[in-house]
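In: Quick one: sequence plus predicted model below, questions after.
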Amino acid sequence: MIKSISIIEGDGIGPEVIKQTIKVLNSIAKKYGHKFHYKNLLAGSKAIEKFGDPMPEETINHCLKADAVLFGCIGDPKYDHNPKGMRPEDGLLKLRKKMNLYCNIRPISIFPKLDKSPIKKELLNNVDFIIYRELTGGVYFGEKGRYKNGDKAYDHCIYSKKEIEKIGEKAFKAALFRKKKVTLVDKANVLETSRLWREVIKKISLDYPSIDLDFLYIDNASMQIIMNPKKFDIILTDNMFGDILSEESSVLTSSLGLLPSASIGDDKSMFEPIHGSYPQAEGKNIANPLGCILSGSMMLEYFGMYREKNLLEEAVKDSIEKEICTPDIIDSKLSSTTEEVGDYIKKYIIHQ
């Protein structure tokens, strides 16, 4: 199989984790006779410096033509106070909108070997849920600004029935192949957009009688993820709530650096770890590449390469079992470098 993949390394540790992911993907391609053609593209701070734009049109056009996009991470404190549309993060929002990546999928699963989570071990046994986060609507994309004197600010949150239906269908279809449970997280006691979400999702649920649907307010859901994470299967929620809950859920797994994601559109998709650019670790060879590598695994599944996905995930699990890990998830005296983790997973795949 031949696939074209747009590569956006981004900022901070992005180039380092992308390097290891490509190394692993190339070992998969070699083993199974695939050809992956990569196109490196600029976005984020480097694009601001070169083009004065965090997401140049050239980058967007290549992403729209590719079979998939593999994204590192984005963000640079140097540009935190740039005007609207000129921060690195603004570029990522722009790309998601242009590619119509409306469904963000964030799996949360536990590696029993790890013990860096502050949550009691007995609460973590068999935790396995997925967050379905709406990605192109809500407060992140609503009109925002300040009134003339600057003393008042506003961020509009708008959702349409169609936007909610699209991701709702995705979540219910996924639940059919799991534990058959969907939890809608909202704030329907306060927000009108949340009330619309409930109306639409209740109606969709009628077409899925085998799926158990329940509802949680965001404040309660935030507590339940820590106190009783086993209760969840599919969490369905809006853009901002999904962003917050997935970051919180990283506490269960031991590190934000372990979590992958897929952003799915009608005919285009992008794969990226959920962590930020972590500029403090840039160039130190200590960044955890597993979130990015597992995002590559989700990309293989998107391509229909199921054997390849399974082998890659088996290699990741083996690296953790053998304690070939970066210092965020193992004692720093025993830890491996970013490069060593990638090398181990590559060799595991080749020798299977």
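Out: That came in fine, so what should we check first? Keep in mind it's a predicted model, so treat the numbers as computed, not measured.
In: CA atoms for contacts and neighbours, from now on please.
Out: Noted.
In: Any idea how many residues pack against the residue nearest to Ile8 when sequence neighbours are not counted?
Out: The shortest distance from Ile8 to any residue that is not its chain neighbour, by CA to CA, 6 or more residues apart in numbering, is 4.8 Å, and that residue is Phe71. A count of nearby residues for Phe71, using other CA atoms under 10 Å, gives 25.
In: Please compare the first structure with the one that follows:
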Amino acid sequence: MSKRILVLPGDGIGPEITAEAVKVLDALVGEGLDVELDEGLIGGAAYDAAETPLPSATLDMAREADAILLGAVGGPKWEPLDISVRPEKGLLGLRAELGLFSNLRPAILYPQLADASSLRAEIVAGLDIMIVRELTGGIYFGQPRGIRTLENGERQGFNTLVYAEHEIERIVRSACDIAMKRGKRLCSVDKANVLECTELWREVAERVVKNEYPEIELSHMYVDNAAMQLVKWPKQFDVMVTTNMFGDILSDAAAMLTGSIGMLPSASLNEKGQGMYEPIHGSAPDIAGKGVANPLATILSVAMMLRYSLGESAMAERIEKAVEQVLDQGLRTPDIMSEGMTEVNCEGMGDAVVAAL
């Protein structure tokens, strides 16, 4: 049976970058990849059409899909809306409805882009980190939450950080499964010295590794130190696992070590292996419609999709090698442009990857 892929272009540069990723999929379909593509609305585009950031039709298609390719959501146009219907709620709702609890965010420095990193080449050369972020729990989803008025008339905002043992167990297992295929080293990031919730996180992580993955070398690090160490000595890390909010922050910091946030894909998986794949950058409304966005993170997200949800590792490797070949040719979008290279636009970069395939 052919596999179904739901494409959700979203907002800002989302339609531009997903169009180039679809070109790559179409090229592989011509070589035997058996997939069918659907397209749906999410985020601000969905709100404009249906007054909700996650229409029921989109959710129905997402439930039936084997994998989802997402562009980006959000932008200043929708910031005046009530928080309950802002574009980001569509993304959070999709993650929650599908149980996409395990977010994989690789931070890989391509040697061709070593000069684009904000750190010295010797610090980041050969960088290859996988950050595993818990995605459906923690402070982003915890209840109670809101803004209330106190007895003295002052307003107070409040959110709840909460994790149950089973939520910690499954994300640690997900990270361990990845670590077993890499260097068998796992760093669990928490704030156990001040947050009881992450004190439990540390206890559960130790139990899971000891009882189920004795080959893995487990270490712990407080999140503030982890942020510092990512900048000081990033190559000490192999696989990192952490909470929703900490992972959100650390993965973006790690992204900039690689030279551009426009180069990094991500995967969000549920327990059935169904996944949503997206670049880790946002909708970049300042460059939307200008044709200068970097589509490589989205194209590399397709490679992750083929590997993790569609069982097509060989085709995934072909995409990754095609991206490296294009970088070897000196082609660069503006975000990774350097002296002596050839600047191309979003469409030109997509065409180059297809040609390299």
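Out: Received, thanks. Please read all numbers here as calculations on a predicted model, not as lab measurements.
In: Mind telling me what Ser188 of structure 2 corresponds to in structure 1?
Out: Aligned against structure 1 by TM-score structural alignment, Ser188 of structure 2 finds its counterpart in Leu184.
In: SS state for that match?
Out: Under DSSP: H, G, I helix; E, B strand; the rest coil, Leu184 of structure 1 falls in the strand class.
In: Identify the residue range in structure 2 corresponding to the helix or strand hosting Ser319 of structure 1.
Out: In the assignment (DSSP states H and E), Ser319 of structure 1 maps to helix 306-321. In the comparison with structure 2, helix 306-321 of structure 1 aligns to the range 313-328 (TM-score structural alignment).
In: what sits up against the matching stretch?
Out: 28, 110, 112, 296, 299-300, 302-307, 352-354, 356-357 (CA atoms under 8 Å, 6 or more residues apart in numbering).
In: Narrow these to just the buried residues.
Out: The neighbour-count test (16 or more other CA atoms under 10 Å) applied to the contacts of stretch 313-328 of structure 2 identifies 28, 110, 296, 299-300, 302-307, 352-354, 357 as buried.
In: now, which of those residues sits nearest Leu200 of structure 2?
Out: The shortest distance between Leu200 of structure 2 and any of these, using CA to CA, involves Met304 and amounts to 31.3 Å.
In: And the host helix or strand of that closest one, what does it pack against?
Out: Assigned by DSSP H and E, Met304 of structure 2 belongs to helix 296-308. Using 3 or more CA pairs under 8 Å, 6 or more residues apart in numbering; DSSP states H and E as the contact test, the elements touching helix 296-308 of structure 2 are helix 14-29, strand 67-72, strand 265-269, strand 275-279, helix 313-328.
In: residues of the helix holding Ser319 of structure 1 that come out buried?
Out: Of the residues in helix 306-321 of structure 1, Glu308, Lys309, Leu311, Leu312, Glu313, Ala315, Val316, Lys317, Ser319, Ile320 count as buried by neighbour count, 16+ other CA under 10 Å.
In: try stretch 83-99 of structure 2
Out: Buried residues in stretch 83-99 of structure 2, counting neighbours by 16+ other CA under 10 Å, are found at 85-92, 94-96, 98-99.
In: which residues are contacting that stretch?
Out: Applying CA under 8 Å, 6+ apart, the set of residues contacting stretch 83-99 of structure 2 from outside is 42-44, 47, 51-54, 59, 63, 73-74, 78-79, 101, 135-136, 269-271.
In: Of those residues, grab the buried ones for PyMOL.
Out: Buried members of the contacts of stretch 83-99 of structure 2, identified by 16+ other CA under 10 Å, are gathered into one PyMOL selection as follows:
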select buried, resi 42+43+44+47+52+53+54+59+73+74+78+101+135+136+269+270
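In: In structure 2, what residue corresponds to Lys173 of structure 1?
Out: The equivalent of Lys173 of structure 1 in structure 2 is Asp177 (alignment by TM-score structural alignment).
In: next one: Ser254 of structure 1
Out: Counting by TM-score structural alignment, which is the criterion used here, Ser254 of structure 1 corresponds to Gly259 in structure 2.
In: Contact partners for its match?
Out: Each residue near Gly259 of structure 2 by CA under 8 Å, 6+ apart is listed here: Leu109, Leu113, Ala114, Asp115, Ala116, Ser117, Ser118, Ile336.
In: Just the ones in strands from those, please.
Out: Taking DSSP state E, every one of the contacts of Gly259 of structure 2 sits outside strands.
In: Remind me which helix or strand the residue lying farthest from the centre of structure 1 belongs to.
Out: Taking CA atoms, centre = their mean as the measure, the residue most remote from the mean C-alpha position of structure 1 is Asn149, 37.6 Å away. Assigning secondary structure by DSSP H and E places Asn149 of structure 1 outside every helix and strand.
In: Leu213 of structure 1 pairs with which position in structure 2?
Out: Matched to structure 2 by TM-score structural alignment, Leu213 of structure 1 sits across from Leu218.
In: before we move on, what about Ile330 of structure 1?
Out: Structural correspondence for Ile330 of structure 1 with respect to structure 2 (TM-score structural alignment): Met337.
In: Excluding residues flanking it in the chain, which one is nearest its match?
Out: Sequence neighbours aside, Glu343 is the residue nearest to Met337 of structure 2 in space, at 6.5 Å (criterion: CA to CA, 6+ apart).
In: hmm, back to that, comparing the match of helix 306-321 of structure 1 with structure 1, how large is the average distance?
Out: Its match in structure 1 and stretch 313-328 of structure 2 itself, once the structures are fitted together, sit a mean 0.7 Å apart by mean CA distance after the TM-score superposition for structure 1.
In: how about the residue nearest the centre of structure 2, what does it touch?
Out: With the centre of structure 2 defined as its mean C-alpha position, the nearest residue by CA atoms, centre = their mean is Ser266, 3.1 Å away. Residues in contact with Ser266 of structure 2, defined by CA under 8 Å, 6+ apart, are Asn103, Leu104, Arg105, Pro106, Tyr277, Glu278, Pro279, Ile280, Ser301, Met304.
In: burial measure for Gly330 of structure 2, as a count.
Out: For Gly330 of structure 2, the number of neighbouring residues by other CA under 10 Å comes to 15.
In: these two touch, right, it and Val344?
Out: No. Shown here, Gly330 of structure 2 and Val344 do not form a contact pair, counting by CA atoms under 8 Å, at 9.9 Å.
In: picking that back up, skipping its backbone neighbours, what lies nearest the residue nearest to the centre of structure 2 in space?
Out: Nearest-residue entry for Ser266 of structure 2: Arg105, 4.8 Å, with adjacent residues in sequence omitted and distances by CA to CA, 6+ apart.
In: what does that neighbour align to in structure 1?
Out: Arg105 of structure 2 is assigned Arg106 in structure 1 as its aligned equivalent, the criterion being TM-score structural alignment.
In: Confirm that that match sits in a helix.
Out: No. With the criterion set as three-state DSSP, the secondary structure at Arg106 of structure 1 is strand rather than a helix.
In: Right, I'll call it a day here.
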